[in-house]
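> sharing a model that was predicted from the sequence below.
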Amino acid sequence: MTTRDVAQAAGVSLGVVHYCFENKDALMTELVKALSMELRDSVDADESVWDDAGTGKEALQKLVRRGLELMWRNIEATPERQLLTYETTTYALREGESTPAKLAIAREQYGFNDSTIADVINQCSGATETRWNTPVPTLSRFMLNVIDGIVLRWLVDDDSESVQTQLDLLAEMITAHAA
């Protein structure tokens, strides 16, 4: 992907892209932030998720699953954006071998996503009056690892039905670490 490609896709001149972004790394960093925020917003946009959550582990599992479903709806509606996140990560990893600042793009993306998931599961435990027995950063990193795998596999085989079962299992696995 080049800045020329971005300008063409955005319908603006190359000069506009260069005016807005210092370099390709700055563009990629902002792209990663925007894609990550979009996923977070997919959960935050539906305030009814938190209505009448109930209390206890069963309520926690249902709430975590609802949050995963809201994220999944966004993912499923935007397969080309999901592919772009993998391409961005691959670009950052490949270029990061020679330029550590580029590796920072992927690290920032994953760090932001980890903290987003941590915020959501903390909110879930607060709403259901439960607590986590495993450190939240460990749980959020694990969830992100599983979600990454689910999305990548879905991009390969487009099996949304299997994804639903996997999200059920993920919610069950995560809430096994709560009291």
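Great, that's in hand. Numbering: from 1, shown residues only.

> can we go C-alpha only for contacts and neighbour counts from here?
OK.

> quick one: residues contacting Thr88.
Counting by Cα atoms under 8 Å, 6 or more residues apart in numbering, Thr88 touches Met28, Val32, Ala106.

> Arg65 - how many residues pack around it?
Taking other Cα atoms under 10 Å as the criterion, the count of residues near Arg65 is 21.

> please state the offset of the one helix or strand it maps to from the chain centre?
Using DSSP states H and E, Arg65 sits in helix 57-77. In terms of Cα atoms, centre = their mean, to the nearest Å, the centre of helix 57-77 is found 13 Å from the chain centre.

> put this next to the previous one:
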Amino acid sequence: MARMSADERRAQLVEAAIAVMTRDGLAKATTRAIVAEAGVPLGVFHYCFDSKAALLERVVATLHERSVERVLATPPTTGSVRDVVRATLETYWQHVITHRDEHRLTYEVTQAALHDPALAGVARAQYELYLHTNTEAMVTTADRLGVTFTVPVASLSRYLLSVLDGLTLNWLLLGDDTTAAAVLDLAADHVAALTRSA
């Protein structure tokens, strides 16, 4: 077995966990299944993670980073506030479409956490991460475009998270691309209407 740092091993186990969970579902992602996928002994898991909850926190953070990295790395810079917001939403939405199993997995984690007190911190950290990223993106966009929001950013961030969270789950169930696009249009209209020149 190649020698790796603890951080490299954690990353390897996270990737293995994502592979098992997206393929077989969260319920079948035992520590044994995960280490088998990674091709490492069981002891490696216990060396890298104190618990399965700790692994799930890292899985959620990794999936989140993947879903927003393009949004944060290449934000649209031209057009009206509405156009920029809509383009940002579209960049995120394309990740949903092309990585539907990863997004489905995030809902599985949330549902599991609602039933298992040991995982409650995982779901809380998951949604706090979503809110933090939404807030960061909105503040950065407003600064770049020279606008301010007419409502508290924290409230707007939670509102937009609720829209995207509900829309993603709806799309995963129904696969209605036309309605999803219309909802994203409406969300962009609404966010833009809640801005004014700084």
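Yes, it's here. The shown structure was predicted, so the numbers you read here are calculated from the model rather than taken from an experiment.

> TM-score of the superposition?
The TM-score (TM-score structural alignment, normalised by the length of the first structure) is 0.87; 168 aligned residues with a Cα RMSD of 1.6 Å.

> so which elements touch the helix holding Arg65 of the first structure?
The contact analysis (3 or more Cα pairs under 8 Å, 6 or more residues apart in numbering; DSSP states H and E) places helix 57-77 of the first structure against helix 24-44, helix 100-127, helix 160-175.

> check whether Ser155 of the second structure sits in a helix, strand or coil.
Assigned state for Ser155 of the second structure: helix (three-state reduction, DSSP: H, G, I helix; E, B strand; the rest coil).

> what is the neighbour count of the aligned partner of it in the first structure?
Using TM-score structural alignment, the equivalent of Ser155 of the second structure in the first structure is Thr138. Applying other Cα under 10 Å, we find 11 residues neighbouring Thr138 of the first structure.

> quick one on the thing from earlier: so which bits of the helix holding Arg65 of the first structure are buried?
Residues of helix 57-77 of the first structure classed as buried by neighbour count (16 or more other Cα atoms under 10 Å): 57, 59-72, 74-76.

> and what of stretch 39-54 of the second structure?
Val40, Phe45, Cys48, Phe49, Lys52, Ala53.

> same question, stretch 158-167 of the second structure
Within stretch 158-167 of the second structure, the residues that count as buried by 16+ other Cα under 10 Å are Arg158, Tyr159, Leu160, Leu161, Leu164, Leu167.

> could you redo the residues you listed as CSV and give each row distance to Ala142 of the second structure and secondary structure?
Shown next, in CSV, are those (distance: Cα to Cα, whole Å; DSSP: H, G, I helix; E, B strand; the rest coil):
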residue, distance to Ala142 of the second structure, secondary structure
Arg158, 17, helix
Tyr159, 17, helix
Leu160, 15, helix
Leu161, 17, helix
Leu164, 19, helix
Leu167, 24, helix
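
> export those to TSV and tack on distance to Pro76 of the second structure?
As requested, these are exported to TSV (distance: Cα to Cα, whole Å):
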residue	distance to Pro76 of the second structure
Arg158	22
Tyr159	22
Leu160	18
Leu161	20
Leu164	19
Leu167	22
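
> which of those lies closest to Ser67 of the second structure?
Leu164 (12.3 Å; Cα to Cα).

> aligned to that closest one, what sits in the first structure?
So, by TM-score structural alignment, Leu164 of the second structure is matched to Ile147.

> Arg81 of the first structure: which of the helices and strands packed on helix 57-77 of the first structure is closest?
When those are ranked by proximity to Arg81 of the first structure (Cα to Cα), helix 24-44 comes first, at 7.5 Å.
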